[in-house]
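Novice: here's my sequence, what's the structure:
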Amino acid sequence: MNKNVGGIDRILRIVAGIGLIAVSALTDYIGPWGFIGVVPLATGLIGWCPAYLPLGIKTCRKA
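Specialist: Next comes the predicted model:
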């Protein structure tokens, strides 16, 4: 599994994921947005996005 998510992309995903989870936690209703927030958080932390594979997108620098 090669990384395909780069620096700025990772930061934005982590911030968005934490934001969605935090907002849903503060409203005492997890709902779909709380669960959706897990996806960008996980892909940001791991540095790999399965949706980028079929599209051939790679936002990280070449190794």
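
Novice: from here on, contacts and neighbour counts on C-alpha atoms
Specialist: Noted.

Novice: what about the one residue sitting closest to the centre of the chain, distance to Ala63?
Specialist: Central residue of the chain (CA atoms, centre = their mean): Pro40, 1.8 Å from the mean position. Going from Pro40 to Ala63 by CA to CA, to the nearest Å gives 23 Å.

Novice: to check against the first, give me the structure of this:
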Amino acid sequence: MNINVGTIDRVLRIVAGLVLIALAATGTVGWWGWLGVVPLATGLFRFCPAYTLLGVNTCPMKK
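Specialist: Below is the predicted model of the structure:
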């Protein structure tokens, strides 16, 4: 499993995931807020299966 999620992308995924989970936990949004687990997990593991399928990589090039 290669890393394919860069730093800015990672931070945005973690923040969005935590916000969605918090909104779902407080009852502000419906059940779909629990889908925030997906961006949270991809941000924490720095790997996105969809990026692999699409050939996208937001990590900086290694020299």
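
Novice: what's the mean deviation for the strand or helix carrying the residue nearest to the centre of structure 1 versus structure 2?
Specialist: In this structure, Pro40 of structure 1 sits in helix 38-46 according to DSSP states H and E. Helix 38-46 of structure 1 differs from its equivalent in structure 2 by a mean of 0.2 Å after superposition (mean CA distance after the TM-score superposition for structure 1).

Novice: who are the packing partners of that helix?
Specialist: In terms of contacts (3 or more CA pairs under 8 Å, 6 or more residues apart in numbering; DSSP states H and E), helix 38-46 of structure 1 is packed against helix 7-26.

Novice: need the contact partners of the helix it packs on.
Specialist: Residues from elsewhere that reach helix 7-26 of structure 1, judged by CA atoms under 8 Å, 6 or more residues apart in numbering: 30-31, 33-45, 47, 59-60.

Novice: again, only using 7 Å
Specialist: Identification of contacts with helix 7-26 of structure 1 by CA atoms under 7 Å, 6 or more residues apart in numbering yields Ile30, Gly31, Trp33, Gly34, Gly37, Val38, Pro40, Leu41, Gly44, Leu45, Gly47, Cys60.
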